[in-house]
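1. Got a predicted structure plus its sequence, pasted below:
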Amino acid sequence: MPETFFGWVVYLLQQYGSVLLKGAVVTLLLAVVGTFIGCIIGLIVGVIQTIPLEDNDSKVKRTLVRCLQRLLDAYVEVFRGTPMIVQAMVVYYGAMSLFDIDMSPLFAGFLVVSINTGAYMAETVRGGIESVDPGQKEAAIAIGMDHIQTMRCVILPQALRNVMPQLGNNLIINIKDTSVLNVISVTELYFASKSAAGVYYKYFEIFFITCVIYFIMTFTASRLLRWLESKMDGPKDYQLVTYDPMMDPCGDIPLPTKKPKGRY
């Protein structure tokens, strides 16, 4: 048996490396899929929460929209105001007790991460929509766009860029918070680490390895999302086109991309 700390680390990696790797894959799968579905939920909820009500709208429409918005407000407050570990217990065991639904722990994990992320993303999307300059909406209405066209073509593209940092933050949080799903026996990274640590009672060594794995996953996700943000921003050295077709009916003259060599 090893006698040093790093000796135990190497030994545990040799013995349980595949188990920890499978747990890390489950953790990433839960985080990525749950964040993706949660973003869709948050986008729908955020858009509904920002539906404007005009004075000339019918009473039926105003009543339905307000009731739907109040229900969605309750959903957001409940899932933002309770811990994910409690939500996992309520969803998994509550579905079995109240509705006789025997769902698998992994499916319950996907469900909990998705609806929890959706509650946070709903407020993020709502804030992103409200952060867009009101003049953008007024200009869209002035050229004849309805609310759906305005949201799809003008407001949401700008709002989604504004919420990208928070989306990445939610993904990183979900990578770490999936560890609470071990209470319903989801075999993610923390569950696998706890099982391996109980064999030799080397908790410090095995959770040191776990810590490193979590850091690698979150750091990689953070860098990938920053790269995606930079791609969404577009090039920084773009050149404004000064061509006006009304001034020059003969056609556009391409601008030189490189400075010509030699003297004039």
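-> That came through fine. Residues are numbered from 1 along each chain as shown.

2. drop to CA atoms for contacts and neighbour counts, all remaining ones
-> Noted.

3. quick one, strands of the stretch 101-250 of the chain?
-> In the stretch 101-250 of the chain, no strands are defined using DSSP state E, counting those that start in this stretch.

4. Residue 198 and residue 192, how far apart?
-> According to Cα to Cα, to the nearest Å, residue 198 stands 10 Å off from residue 192.

5. got it, and residue 40?
-> Plainly put, residue 40 is 30 Å away from residue 192 if you go by Cα to Cα.

6. which of the two has more neighbours?
-> Neighbours were counted for residue 40 and for residue 192 using other Cα atoms under 10 Å; residue 192 has more, 20 against 17.

7. Which residues are in contact with that one?
-> Neighbouring residues of residue 192 by Cα atoms under 8 Å, 6 or more residues apart in numbering: 19, 20, 23.

8. Among those, name the buried ones.
-> Among these, those buried by neighbour count (16 or more other Cα atoms under 10 Å) are 19, 20, 23.

9. and which of the contacts of residue 192 is nearest residue 207?
-> Ranked by distance to residue 207 (Cα to Cα), these are led by residue 20 at 10.6 Å.

10. and that closest one, what does it touch?
-> Neighbouring residues of residue 20 by Cα under 8 Å, 6+ apart: 189, 192, 193, 210.

11. and if you look at residue 154?
-> Applying Cα under 8 Å, 6+ apart to residue 154 gives the contacts 136, 137, 140.

12. Report how many residues lie close to the last one.
-> Yep, that's residue 140 we're talking about. Residues within reach of residue 140, counting by other Cα under 10 Å, total 18.

13. Now that it has come up, it's in contact with residue 148, right?
-> No - judged on Cα atoms under 8 Å, residue 140 makes no contact with residue 148 at a distance of 10.8 Å.

14. Presented hereafter is structure B, for comparison with structure A:
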Amino acid sequence: MIDAIMNSPYVKSLPFLWEGLQVTVAITLIGLFLGMILGALAGLGKLSKIKVIRGFWTVYIEIIRGTPIMAQALFIYFGLSELQLNSFTTGVIAIALNAGAYIGEIVRGAVYSIDSGQTEAGRSLGLTERQTMRYIVWPQAFKRMIPPLGNQFVISLKDTSVFSVIAVSDLIYQARQYYNATFEQFETLVMVCLFYLIITIPAALYLRRIERKMDV
């Protein structure tokens, strides 16, 4: 019985898929971390009263949101070949740029949704514009960002699947390599889907728990 399980095509694919999963998660987490920084800058930049700053971030967001992530990855990897970026770094940059644009809109929308009376109250207390943003507006806005940020994590995780076109050894790339050698496409792809679900479902449940605690 145990031998039959261990020799199952589902189980035999695990070591290969595990290697790919580690790469997928690493690209997602590093890319999202950078994307959140970029997104915060983009979102606040779009709210800037300075036209040049607002215009710059608006152009960035529209270009990234208007083009597919696969095209962005190919452009970075092949179009900017003089930079000699490896496939892993390219994937991280593509996720960061892509997520940054969407997170920028999340930040802008969350900050914009805070009632203007909150800002006026902060200013009436003698706080500067920056202090009002930091201590009054931003904490309230951040609570409203949690649900869409959770969605962005799931989207970015799944977006890494396109990076196999630039030979990133992610989950999809490893799966292709494995089933091309063993011809066990169905079993391998079932395990790929399970791996994605093992990450996305607990992440979604955890985020819902945070939402309830923070009364989002």
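-> Cool, got the structure. Since we're looking at a predicted model, the values are computed, not measured.

15. which ones among the contacts of residue 192 of structure 1 are found in helices?
-> Cross-referencing the contacts of residue 192 of structure 1 against helices under DSSP state H gives 19, 20, 23.

16. Pick out the most distant pair among the contacts of residue 20 of structure 1.
-> 192 and 210 (9.4 Å).

17. re earlier: which one of the contacts of residue 192 of structure 1 is nearest to residue 13 of structure 1?
-> Among the contacts of residue 192 of structure 1, and counting by Cα to Cα, the member closest to residue 13 of structure 1 is residue 20, at 8.4 Å.

18. For that closest one, give its distance to residue 33 of structure 1.
-> As judged by Cα to Cα, residue 20 of structure 1 and residue 33 of structure 1 stand 20 Å apart.

19. next one: residue 112 of structure 1
-> From residue 112 of structure 1 across to residue 33 of structure 1, the span is 11 Å (Cα to Cα).

20. Comparing these two, which residue is more hemmed in?
-> Between residue 112 of structure 1 and residue 33, residue 112 has the larger neighbour count (other Cα under 10 Å), namely 27 against 16.

21. Trace that one over to structure 2, please.
-> Counting by TM-score structural alignment, residue 112 of structure 1 lines up with residue 94 in structure 2.

22. Tell me if I'm right that its match and residue 75 touch.
-> No - the criterion here is Cα under 8 Å, and residue 94 of structure 2 misses it with residue 75 at 9.6 Å.

23. which residues in structure 1 does stretch 182-196 of structure 2 match up with?
-> Using TM-score structural alignment, stretch 182-196 of structure 2 corresponds to residues 200-214 of structure 1.

24. what's the burial count for the equivalent of residue 226 of structure 1 over in structure 2?
-> With TM-score structural alignment as the criterion, residue 226 of structure 1 lines up with residue 208 in structure 2. Look at residue 208 of structure 2: counted by other Cα under 10 Å, it has 16 neighbours.

25. who's in contact with residue 208 of structure 2?
-> Per Cα under 8 Å, 6+ apart, neighbours of residue 208 of structure 2: residue 147.

26. check contacts around the residue most central in space within structure 2.
-> A centroid search over structure 2 (Cα atoms, centre = their mean) returns residue 156, at 3.5 Å, as the residue closest to the centre. Counting by Cα under 8 Å, 6+ apart, residue 156 of structure 2 touches 28, 32, 95, 99.

27. ok, and the closest non-adjacent residue to the match of residue 112 of structure 1?
-> Counting by Cα to Cα, 6 or more residues apart in numbering, residue 94 of structure 2 lies nearest to residue 73, which is 5.5 Å off, once chain neighbours are set aside.

28. so that neighbour is in which element?
-> According to DSSP states H and E, residue 73 of structure 2 maps onto helix 69-74.

29. what range in structure 1 matches that helix?
-> Aligned using TM-score structural alignment, helix 69-74 of structure 2 spans residues 84-89 in structure 1.

30. likewise stretch 103-123 of structure 2?
-> Against structure 1, stretch 103-123 of structure 2 falls on residues 121-141 (TM-score structural alignment).

31. Would you mind measuring the gap between the ends of that stretch?
-> End-to-end distance (Cα to Cα), stretch 121-141 of structure 1: 27 Å.
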